[in-house]
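Trainee: prediction below, plus the sequence it came from.
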Amino acid sequence: MLSRRSFVAVAGAAILVDRVQAQTAPTSHAPTQFVRISHQGKPAIARIDGDKATLWSSTSLADALTGKGQAKTTTIPLASADILPNVDANAKILCMALNYVNHAAEAKQPVPESPLLFFKSQEAMIAPTALIAPPAIYSKLDYEGELAIMIGKEALAVSVDKAWDHVAGVAAFNDTTARDLQDVKAGQRTHLDWFSAKSLDRSTPVGRFVPVAHIADDLKARRTRVMTRVNGEERQNAAIADMVFDIPQIVSFISTRVRLSPGDIIATGTPPGVGFGSGRFLKKGDVVEVEISGLPVLRSVIG
């Protein structure tokens, strides 16, 4: 059973210490970055090398992130590469809800006593360079900048202290949400319909994946920051120290419910500052940037 250690941190001095220490040192070199592309009509893995994409011999992002495969001789100008959604075939996409205390407060929701999750469809996922262009059935489109992790090794009922062994890569993630589709009335009660709000076709970009080792020290020290900008204006900025449940707890908890497989993606929750809290929603032409300290910025345009 998952402990509630995180609630002690939220309520007491531990989280204050984490916040004081939550200043991430700048990365001294560009990280290795992997994407999925279409090459000769088939999905392929490529490593980003400056303005070029170098084909990789691995057949999945999970394999590439865990050190399997090697560079091929074929390179493609990045500007002309056909970038695909960074999701391996058959991968699950799981997302944490209300995993930052202050985000729960702005959503007027209680803080969960155990991890609260939902699934996102593969059809919702788009390439990091693609327009966010869901079906036009919404009126209140919102951003949610998040840190995403990719599983590299099967996990079933793993302990918290072993959870990092199963994480292969990290990336920026925008859990784009149609707020006006989220609440569903049923008699006198209102239910949250996360499927309709968060699984709209062509709604969710995930950035280039980087091997977890690149920022492992900051992740484990909980110094990594999640930042979101809309048209250059900062809307979100928080350290993962503010998470209710940290990454090892999340992986361990999920693995007691469902087997995690290589390639599965877990979005770890969004910090406060979403448009819902201020009433400022996205409109066509807006530029949303999600930045995870030490990782490539995920930049998307609303179509």
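Mentor: Looks like it came in fine. Numbering: from 1, shown residues only.
Trainee: C-alpha only now, for contacts and for neighbours.
Mentor: Noted.
Trainee: can you give me the helices in this structure?
Mentor: For the chain, helices defined by DSSP state H occupy the ranges 5-11, 13-21, 61-65, 101-106, 194-198, 216-221, 247-257, 275-278.
Trainee: could you verify my assumption that residue 115 touches residue 252?
Mentor: No - here residue 115 does not reach residue 252: they are 10.3 Å apart, not a contact under Cα atoms under 8 Å.
Trainee: who has more neighbours, those two?
Mentor: More crowded of residue 115 and residue 252, by other Cα atoms under 10 Å: residue 252, with 24 against 18.
Trainee: next one: that one from residue 167, what distance?
Mentor: Applying Cα to Cα, to the nearest Å, the value for residue 252 to residue 167 is 11 Å.
Trainee: what about versus this one:
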Amino acid sequence: MKIARFRVADGPVRLGRVDGDRITDISGVPGVGTSLRAILPELGTLRDAVLAADGPSHALGTVVLEAPVDDPQKYLGIGMNYKEHAEEARRAGVPIPTSQMWFNKQVSCIAGPYDAIHKPAVSDELDYEVELGVVIGQRCRHVAVEDARSVIAGYLVTNDVSVRDWLAKRSPTFTLGKSFDTHGPIGPWLTTDDEIADPHDLRMRLSVNGEVRQESPTSDMIYDIYQQIAYLTQVMTLMPGDILATGTPAGIGAPTGRFLKPGDTVRAEIEGLGAIENHVVAAP
């Protein structure tokens, strides 16, 4: 099941079920409403009613897709979690972490799947990172690796846009360099966990102006998704709607200095989950 937040023209945001190239409004289903985060704990109970919903239907090309979850409590990312990317960083002088390395993206960075990415005036080192996003579906703490999949609501495509000089020099904790407004485009919708046989067997690709820059299977992760959830929940309670960006493969712009600039179009796609595409513009 694929669930999106969408609006028609300038109308209110609704929830919709995506089927092929159409989206069906499910906001009128009892218990659903217009907040995806609010219904995540009840997705199993609501599933049959959502699948049977026959509300107004629209061609996907005629609606505006919004960020599937626009109001998570947390947006967390793991650094250097792909083998080839970690090696890429090591060659650039960045030591490979000996444990999971997590950082915050402030939730105000979240943008829709086709929204513009703003290049900040304070930096010329705007970078891209395609990542598999995991959306938590249940409040959870101290989750065992073998139980971790049970707390996942689903998956989406993320671009962990990064301002490299702020990461390296102006905010060593990563928080500021990862959190500029518009630097968290996600989408295009939430694909529920039951639709994905193995989230560690998906292909990811990112292109800039049609040129492929990143391409990798999710099997190249150093710490898999379940290990990530187990690690994090030793520290904190994860809540429905929390987003985990699970790492990016090799091919980022930093090693070659091929950073994003206004006029570029960045497309990030993951097998089975769809694609997001964002145009880079100068920050207002």
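Mentor: The structure has been received and is ready for your questions. All of these numbers come straight from a predicted model, not from anything done at the bench.
Trainee: returning to what we had before: and the helices of structure 1, which is most packed in?
Mentor: Mean neighbour count, computed with mean count of other Cα atoms under 10 Å, is highest for helix 61-65 among the helices of structure 1, reaching a mean of 25.
Trainee: which residues of the stretch 151-300 of structure 1 fall in strands?
Mentor: Per DSSP state E, counting those that start in this stretch, the stretch 151-300 of structure 1 carries strands over the ranges 167-174, 177-178, 183-186, 189-192, 204-205, 210-211, 225-230, 233-239, 265-267, 287-292, 298-301.
Trainee: would TSV of those strands with distance to residue 152 of structure 1 be doable?
Mentor: Output for the strands of the stretch 151-300 of structure 1, formatted as TSV (distance: least, Cα to Cα, whole Å):
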stretch	distance to residue 152 of structure 1
strand 167-174	4
strand 177-178	27
strand 183-186	35
strand 189-192	31
strand 204-205	20
strand 210-211	10
strand 225-230	22
strand 233-239	24
strand 265-267	10
strand 287-292	20
strand 298-301	22
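Trainee: mean neighbour count and distance to residue 217 of structure 1 for those strands - can I get that in CSV?
Mentor: Below are the strands of the stretch 151-300 of structure 1 laid out as CSV (neighbours: other Cα atoms under 10 Å; distance: least, Cα to Cα, whole Å):
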stretch, mean neighbour count, distance to residue 217 of structure 1
strand 167-174, 29, 13
strand 177-178, 25, 31
strand 183-186, 12, 39
strand 189-192, 10, 36
strand 204-205, 28, 26
strand 210-211, 26, 12
strand 225-230, 23, 13
strand 233-239, 19, 14
strand 265-267, 28, 19
strand 287-292, 25, 14
strand 298-301, 22, 22
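Trainee: quick one: closest of those to residue 37 of structure 1.
Mentor: Of all the strands of the stretch 151-300 of structure 1, strand 204-205 sits nearest to residue 37 of structure 1, with 14.5 Å by Cα to Cα.
Trainee: what's the mean distance for the closest one versus structure 2?
Mentor: Average distance, strand 204-205 of structure 1 versus aligned residues of structure 2 after superposition (mean Cα distance after the TM-score superposition for structure 1): 1.2 Å.
Trainee: so which other helices or strands are in contact with that strand?
Mentor: Under the contact definition 3 or more Cα pairs under 8 Å, 6 or more residues apart in numbering; DSSP states H and E, strand 204-205 of structure 1 sits against strand 125-126, strand 167-174.
Trainee: matching residues in structure 2 for the last one?
Mentor: This means strand 167-174 of structure 1. Aligned using TM-score structural alignment, strand 167-174 of structure 1 spans residues 152-159 in structure 2.
Trainee: what's the distance between the matching stretch and the middle of its chain?
Mentor: 5 Å (Cα atoms, centre = their mean, to the nearest Å).
Trainee: what's the mean deviation for it versus structure 1?
Mentor: Here the mean offset of stretch 152-159 of structure 2 against structure 1 after fitting is 0.8 Å, by mean Cα distance after the TM-score superposition for structure 1.
Trainee: tabulate the helices of structure 1 in TSV, adding columns for distance to residue 55 of structure 1.
Mentor: Below are these laid out as TSV (distance: least, Cα to Cα, whole Å):
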stretch	distance to residue 55 of structure 1
helix 5-11	42
helix 13-21	39
helix 61-65	11
helix 101-106	40
helix 194-198	32
helix 216-221	26
helix 247-257	30
helix 275-278	38
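Trainee: and residue 233 of structure 1, which of those is closest to it?
Mentor: helix 275-278 (12.2 Å).
Trainee: who's in contact with residue 173 of structure 1?
Mentor: Counting by Cα atoms under 8 Å, 6 or more residues apart in numbering, residue 173 of structure 1 touches 145, 146, 147, 148, 204, 205, 206, 207, 267, 290, 298.
Trainee: what do you get if the cut-off is 10 Å, keeping everything else the same?
Mentor: Neighbouring residues of residue 173 of structure 1 by Cα atoms under 10 Å, 6 or more residues apart in numbering: 128, 143-149, 204-208, 226, 266-270, 289-292, 297-298.
Trainee: and what of residue 80 of structure 1?
Mentor: Neighbouring residues of residue 80 of structure 1 by Cα under 10 Å, 6+ apart: 52, 53.
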